[in-house]
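Visitor: I need the structure of the sequence given here:
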Amino acid sequence: MAGDVLTQAEIDALLSAISTGVVSAEEMKVEQKQHKIKVYDFKRPDKFSKDQIRTLYMLHENFARLLNTYLATHLRSFVHIDVVSVDQLTYEEFVRSMPNPSVISIFQMRPLKGNAVLEINPNIVFSIIDRLFGGPGLPPPKSRSLTDIEEAIVRRVIVRSLETLQESWKQVITIEPRLEVIETNPQFTQIVPPNDMVVIVTLQAKIGQTEGFINVCIPYLVIEPVMSKLTTTYWVASSVAKQSSEENIASLQRKLEKTVVPVIVELGRVKITVQELLDLSVNDVLQLESWAEGELTLLVGQREKFTCKPGLSGKRLAVQITQKISKGDEDDD
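Guide: Model prediction:
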């Protein structure tokens, strides 16, 4: 967008003029030095400074890392996501650049007012769907719209992806992304007037052998209230302050204490053959390896942590912990 692109006819005419001597290469160099004029379009003025663009780039690099980790774990496949560019252009130009059909998610960024767009290339979407359905992660040969079942699956993936966006924006503002609707036709996604400026964060995603782009479109009007925070100085300072904050440590501790952990009391175990399993019927008795008067094993998660004795507490079954099992603790590793 920095300059005009010459047509093939204009290029041919220029080369012809140089070859015939009408225009010399030296004259062109002198003229280029004399006219150093920067073109400014008042219809689409620059809304974001270079420092703000740089901050948005770093901010969404963190988003790319978090999204990469989530998809790699969820899909159990090779995933690589990188930020390619951060550009500012009109919303109309962004809409024209999207393929049809595509997967376009319109979401809110509360408490910021207005909507933003998360656009994912159909090849990436169908690769995710195929992988979740047990396939190798290959898109269909021809692009198409999502079925109702596929849309329900994609909706869950997008909601989780927006949570990673929330995490990456925490150093600037605590947002609560909320998915509004998923569209396939770019013409149905008019969230702002066509000439309004937006910032486009383009990420290149590779899932297995499939490649495509993921675009985050945020209108200027949405992030205008926090523009003063979109500076490298503020971003780095808030990052350092967050790492050393006692409140942050206390918050993490509170969240950890509220984590739900399954606790299981194992009555006993028995090993049988597949034939014996097939021959089981009503009133058959399986003899466990544990004794009736012996102690039971209490598992926290999938680890044996305590031994206990069964009993009653009021009208409920209960166990009384008798000993701690230290095997597998970090102190013993």
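
Visitor: okay, CA-based contacts and neighbour counts for the rest of this
Guide: Noted.

Visitor: what does the helix or strand containing residue 28 contact?
Guide: Using DSSP states H and E, residue 28 falls within helix 25-34. Under the contact criterion CA atoms under 8 Å, 6 or more residues apart in numbering, helix 25-34 has outside partners residue 18.

Visitor: what separates it from the chain centre, distance-wise?
Guide: Average the C-alpha atoms of helix 25-34, do the same for its chain, and the two points are 49 Å apart (CA atoms, centre = their mean, to the nearest Å).

Visitor: same question for stretch 128-137.
Guide: 18 Å.

Visitor: list the buried residues for it?
Guide: Neighbour counts over stretch 128-137 (16 or more other CA atoms under 10 Å) mark 128, 129, 130, 131, 132, 137 as buried.

Visitor: and of those, the nearest to residue 163?
Guide: residue 128 (17.7 Å; CA to CA).

Visitor: ok, that closest one touching residue 75?
Guide: Yes: the pair residue 128 / residue 75 is scored as a contact, 7.2 Å apart, by CA atoms under 8 Å.

Visitor: how close does residue 174 get to residue 214?
Guide: For residue 174, the distance to residue 214 equals 23 Å [CA to CA, to the nearest Å].

Visitor: who has more neighbours, these two?
Guide: residue 214 (22 against 15; other CA atoms under 10 Å).

Visitor: next, count neighbours for the closest residue to the more buried one other than its chain neighbours.
Guide: Closest residue in space to residue 214, ignoring its immediate chain neighbours: residue 120 at 4.6 Å, by CA to CA, 6 or more residues apart in numbering. Neighbours of residue 120 under the rule other CA under 10 Å: 22.

Visitor: got the contact list for residue 120?
Guide: 102, 103, 104, 212, 213, 214, 215.

Visitor: could you also give me the structure for this second sequence? I'd like to compare it with the first:
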Amino acid sequence: MAETVDHAQVEEVLDTIEDSDAAAEPASGGMSFTAAAPAIPTGPTSYDFGHPDLLSREQARSMRTLHQGFAQALAKRLSTDLLSTVTATIGAVDHLTYAEFQMLLPTPTVLGVVDVPVLGGRIAVDLNPRIAFSFVDRILGGPGAPLEGNRALTAIELGLTNRIMQRTCEELGRMWKPIQEIEFSFLSIEANPELARVVNPDEMVVLITLELEMNETKGQMNLCLPYVVMEPAIHRLAQKNAAPALGEGEARHVEDALQDSLRRAPVTVDVDLGSVMISLRELLALQEGDVLRITPAAAKGALASIQGVPRMSGVPGISRNRRALRVESVHPPKPESGS
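Guide: So this is what the prediction gives:
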């Protein structure tokens, strides 16, 4: 049965609600209020229509995981091509307009324009000039020293940098393959960011930053992915059960890429035919046609080293008019001494 309350009781209840943010004085019946109910926001919530949130939390996490695998695969590929250790770690995953992305880049820069036919658009890959010149110096046989200052690439340097961009596109396509078959076709490199026609300036892009390092030279690689282009692939990435498939596909790709890189990796094989002791006077008097008698022990066999590590012994000779070594025994690798 409903109970009727008078006006005084209603006023008392309203006063209690208004004062609920502070501790209330004990009532005559001995009861007291010590906590207030959580306030419910009633005001407007700010929203930036110029920079809307493109990625959900799950999408952002999936994009980071995907490109972590890409960074590892790219580092292994570059390490093989450059015969030097290259590391790559993923940095920020952000979103901004394409015009803002262009303003972040120096002039001149190394900005690769990449076509994505299956998605009907283009993306951009920016390589910091400092690390780009370091890669070029290594390709040309140098130690990988960076360029002091900044300038545009020469024709020869541009051709070498094109190869790096092509490798990047290949690894990017392999990493996206478990999600969607996407071909990233490298088109050209622009030194002036304003001349790179990728998408309208006011379009939103997803910016993924990689931190590259080789021989203490550091630089960034920025993947500029226009949302209007990559939206279908991003939605596929965030579908149910995409994360487990991504992890399995990523691990499989990294393993396949590593095996492929190892098969194609060039190695140096040195064959030691022996040694002979001569005086400095005899060394200075050596001429073409002179014969050096090697030690008898060395004449019985030759030691072959791979990358400076002795691995096999054999008999030197001639095969098809070329100097050759017939392998007689293989030495197992020596276990590394513990620290």
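
Visitor: quick one: TM-score?
Guide: TM-score for the superposed chains, counting by TM-score structural alignment, normalised by the length of structure 1: 0.63, backed by 293 aligned residues with a CA RMSD of 4.9 Å.

Visitor: mind picking the two most distant members of the contacts of residue 120 of structure 1?
Guide: Every pair of the contacts of residue 120 of structure 1 checked by CA to CA; the farthest is 104 and 212, at 14.1 Å.

Visitor: and residue 57 of structure 2? What does it align with in structure 1?
Guide: By TM-score structural alignment, residue 57 of structure 2 lines up with residue 50 in structure 1.

Visitor: how close does the counterpart of residue 195 of structure 2 in structure 1 sit to residue 102 of structure 1?
Guide: Under the alignment by TM-score structural alignment, residue 195 of structure 2 pairs with residue 188 in structure 1. Using CA to CA, we find residue 188 of structure 1 at a distance of 11 Å from residue 102 of structure 1.

Visitor: among those two, which residue is more densely surrounded?
Guide: Set side by side, residue 188 of structure 1 and residue 102 show more neighbours around residue 102, with 22 against 10, by other CA under 10 Å.

Visitor: OK, contacts around that one?
Guide: 119, 120, 121, 122, 145, 183, 184, 185, 186.

Visitor: out of everything not next to it in sequence, what's closest to the fourth one?
Guide: The one in question is residue 122 of structure 1. Residue 122 of structure 1's closest residue in space is residue 102 (CA to CA, 6+ apart), at 5.4 Å.

Visitor: structure 2: which residue goes with that neighbour?
Guide: Using TM-score structural alignment, residue 102 of structure 1 sits opposite residue 109 in structure 2.

Visitor: over to residue 197 of structure 1?
Guide: Checking TM-score structural alignment: residue 197 of structure 1 goes with residue 204.

Visitor: quick one, helices of the stretch 101-250 of structure 1?
Guide: 122-132, 148-168, 220-223, 232-243, 246-257 (DSSP state H, counting those that start in this stretch).

Visitor: in CSV, list the ones you listed along with distance to residue 303 of structure 1.
Guide: Formatted as CSV, these follow (distance: least, CA to CA, whole Å):
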stretch, distance to residue 303 of structure 1
helix 122-132, 29
helix 148-168, 29
helix 220-223, 47
helix 232-243, 32
helix 246-257, 18
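
Visitor: between the ones you listed, which gets nearest to residue 203 of structure 1?
Guide: Using CA to CA, the helices of the stretch 101-250 of structure 1 put helix 122-132 closest to residue 203 of structure 1, at 11.8 Å.

Visitor: the closest one to helix 148-168, inter-axis angle?
Guide: 100 degrees (axes from the mean of the first three to the mean of the last three CA atoms, to 10 degrees).

Visitor: returning to that earlier point: from residue 59 of structure 1, how far off is the match of residue 57 of structure 2?
Guide: 14 Å.

Visitor: neighbour count winner among the two?
Guide: The neighbour count for residue 50 of structure 1 versus residue 59, taken as other CA under 10 Å, is higher for residue 59 (20 against 11).

Visitor: map that one onto structure 2.
Guide: Residue 59 of structure 1 maps onto residue 66 in structure 2, by TM-score structural alignment.

Visitor: show me which residues of the helix or strand containing that match are buried.
Guide: According to DSSP H and E, residue 66 of structure 2 maps onto helix 57-82. Neighbour counts over helix 57-82 of structure 2 (16+ other CA under 10 Å) mark 59-60, 62-82 as buried.
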